[in-house]
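S.K.: I'd like to go over a predicted model; first the sequence, then the structure.
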Amino acid sequence: MQLTTILTTLLATVAIAAPAPAPEAIAEPAPILEARAQDLIDLWKNKNFLDLKFTGSANVGDCKNLPSNFNDISSSGKAKAGFRCTIWVDKDCKGTGFSFNQNPGSASFPDWINDKASSWKCVKA
């Protein structure tokens, strides 16, 4: 009889220690992939890529206004590799624009936009 009690107790202990069956996996919705801002443009205060430098980050194809400390002072610029960038005289990418790529970029903006750029946008080249 003691053997029966010991076996019953042992089986009860094993049953309690056994892991519960895994719940059914709940399907979660696929994550939404968002475009990530990346460095797309470099602008310099002076010609020949000299003096203060602004590096603009955005999602490809988004128009960005230049920050107040770089509005109306750009004289040269380069797009990052694989992109073509346009700067505009007016904010919100309006008005007349001037485009350039990475190599050679534009070491000297034309007079009509030199020190007048207010916004920019870059696209895949």
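M.R.: Received, thanks.
S.K.: hey, let's count contacts and neighbours off CA atoms from now on
M.R.: Fine.
S.K.: how close does residue 40 get to residue 61?
M.R.: To residue 61, residue 40 is 10 Å away according to Cα to Cα, to the nearest Å.
S.K.: Overlap in contacts, these two.
M.R.: Common neighbours of residue 40 and residue 61 (criterion: Cα atoms under 8 Å, 6 or more residues apart in numbering): residue 122.
S.K.: So if I had to pick from these two, which one is more boxed in?
M.R.: residue 40 (25 against 12; other Cα atoms under 10 Å).
S.K.: The more buried one is in contact with residue 58, isn't it?
M.R.: Yes - under the criterion of Cα atoms under 8 Å, residue 40 makes contact with residue 58 at 7.0 Å.
S.K.: The structure to be compared is supplied as follows:
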Amino acid sequence: MQFTTILLATMASTAFSTPIGAPVAEPALEARASQLIDLWQDNGFLGLKFTGSSDVGKCENLPNGFSNNVSSGKAKPGFRCTIWVDKNCLGTGFSFNASPGASSLPSWIDNKASSWKCVKA
């Protein structure tokens, strides 16, 4: 009788135990665009402001309203940004940091920028 009880208890514990499955993969974290640059339509960081978000090192074209309509800019802290005369970060570029930024752009790029890209400073 005791042998039967022990045998049944062993079989029951084996039958009801939770099997060890394969490890469950954790969902991958999505890379999120960071705010990297502030551009203003007027000198002295005045007028309408565009805050550009992107992945570090990725070229972005300026949106309508700011393409060929930027007169000052600052990179976000820890970054150095370049704006280009042509779309897709082509042509001549002008770079600036967070501080002091560029309170007025040189005449050759003032109201002529079409794209931007920022990298770690």
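M.R.: The structure has been received and is ready for your questions. Since the model is a prediction, treat every value here as computed from it, not as a measurement.
S.K.: What does the TM-score come to for these two?
M.R.: The TM-score (TM-score structural alignment, normalised by the length of the second structure) is 0.83; 113 aligned residues with a Cα RMSD of 2.5 Å.
S.K.: count of residues packed around the aligned residue in the second structure for residue 84 of the first structure?
M.R.: Taking TM-score structural alignment, residue 84 of the first structure has residue 80 as its aligned residue in the second structure. Neighbourhood size, residue 80 of the second structure [other Cα under 10 Å]: 21.
S.K.: do the one 4 residues further on as well
M.R.: Residue neighbour count, defined by other Cα under 10 Å, stands at 23 for residue 84 of the second structure.
S.K.: likewise residue 77 of the second structure?
M.R.: Under the neighbour criterion other Cα under 10 Å, residue 77 of the second structure is assigned a count of 13.
S.K.: now residue 120 of the first structure
M.R.: Residue 120 of the first structure has 28 nearby residues by other Cα under 10 Å.
S.K.: could you say which helix or strand contains the counterpart of it in the second structure?
M.R.: In the second structure, the residue paired with residue 120 of the first structure according to TM-score structural alignment is residue 116. Using DSSP states H and E, residue 116 of the second structure falls within strand 115-120.
S.K.: That strand - contacts with which helices or strands?
M.R.: Identification of packing neighbours for strand 115-120 of the second structure by 3 or more Cα pairs under 8 Å, 6 or more residues apart in numbering; DSSP states H and E yields strand 60-61, strand 79-86.
S.K.: For the residue nearest to the match of residue 84 of the first structure when sequence neighbours are not counted, give its distance to residue 26 of the second structure.
M.R.: Excluding the flanking residues, the one nearest residue 80 of the second structure by Cα to Cα, 6 or more residues apart in numbering is residue 97, at 4.6 Å. Distance, residue 97 of the second structure to residue 26 of the second structure, using Cα to Cα: 38 Å.
S.K.: do the same with residue 106 of the second structure
M.R.: 50 Å.
S.K.: out of these two, which sits in the more crowded spot?
M.R.: Higher neighbour count among residue 106 of the second structure and residue 26: residue 106, with 12 against 6, using other Cα under 10 Å.
S.K.: Please say which position in the first structure that one maps to.
M.R.: Per TM-score structural alignment, the equivalent position to residue 106 of the second structure in the first structure is residue 110.
S.K.: quick check, its match in a helix?
M.R.: No - assigned with DSSP: H, G, I helix; E, B strand; the rest coil, residue 110 of the first structure falls outside any helix and is coil.
S.K.: Show the contacting residues for the spatially most central residue of the second structure.
M.R.: Nearest to the mean C-alpha position of the second structure, counting by Cα atoms, centre = their mean, stands residue 33 at 2.2 Å. Contact analysis of residue 33 of the second structure by Cα under 8 Å, 6+ apart lists 53-56.
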